[in-house]
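Q: here's my sequence, what's the structure:
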Amino acid sequence: MSILFLLIPLSIIVAITFLLIFIRACKSGQFSDMQTPAMRILQDVTIKNKTK
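A: Next up is the predicted model:
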């Protein structure tokens, strides 16, 4: 029973930490462009081999 007095506050601290990290990532623009990475795989890019 006494372990709950340690685990509950610890889990709340971890949850708040992850929430703050997520909010910081959103504010810095980490998730602002969701289309370009998905479309990049569809672009036809040819790589020219340089042979000597």
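Q: contacts, neighbours, all on C-alpha from now
A: OK.
Q: assign a three-state SS to Leu42, would you?
A: Counting by DSSP: H, G, I helix; E, B strand; the rest coil, the backbone at Leu42 sits in coil.
Q: run a quick neighbour tally on Phe5.
A: Applying other Cα atoms under 10 Å, we find 9 residues neighbouring Phe5.
Q: I'd like the structure of this one too, to check against the first:
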Amino acid sequence: MESLIILIPIAVVLIALAVAIFLWAVDNDQFDDLEGPAHSILFDDNPPKASRPSKKE
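A: Here you go, the predicted structure:
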């Protein structure tokens, strides 16, 4: 029974910390675009620009 005196406040602090981290993530737009990064892997990068032939003297 005495262990509950320690475990309940620790649980409350951990839950408050998890809620604070979640609210921070929502406020900083961490959940705006969930599909964009997943689809970006399917597309190739831009093709490299053609290099100019060097003038040889």
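Q: now do the helices in structure 2.
A: For structure 2, the helices defined by DSSP state H occupy 2-27, 36-40.
Q: pick the most buried one from those helices.
A: Burial of the helices of structure 2 is given as mean neighbour count (mean count of other Cα atoms under 10 Å); helix 2-27 ranks first at a mean of 11.
Q: how much space separates the aligned partner of Leu23 of structure 2 in structure 1 from Leu10 of structure 1?
A: Aligning on TM-score structural alignment places Leu23 of structure 2 opposite Ile23 in structure 1. Counting by Cα to Cα, to the nearest Å, the separation of Ile23 of structure 1 from Leu10 of structure 1 is 20 Å.
Q: also Ile21 of structure 1?
A: 17 Å.
Q: dump the helices of structure 2 into TSV; add distance to Asn46 of structure 2 as well.
A: Output for the helices of structure 2, formatted as TSV (distance: least, Cα to Cα, whole Å):
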stretch	distance to Asn46 of structure 2
helix 2-27	31
helix 36-40	12
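Q: thank you, goodbye.
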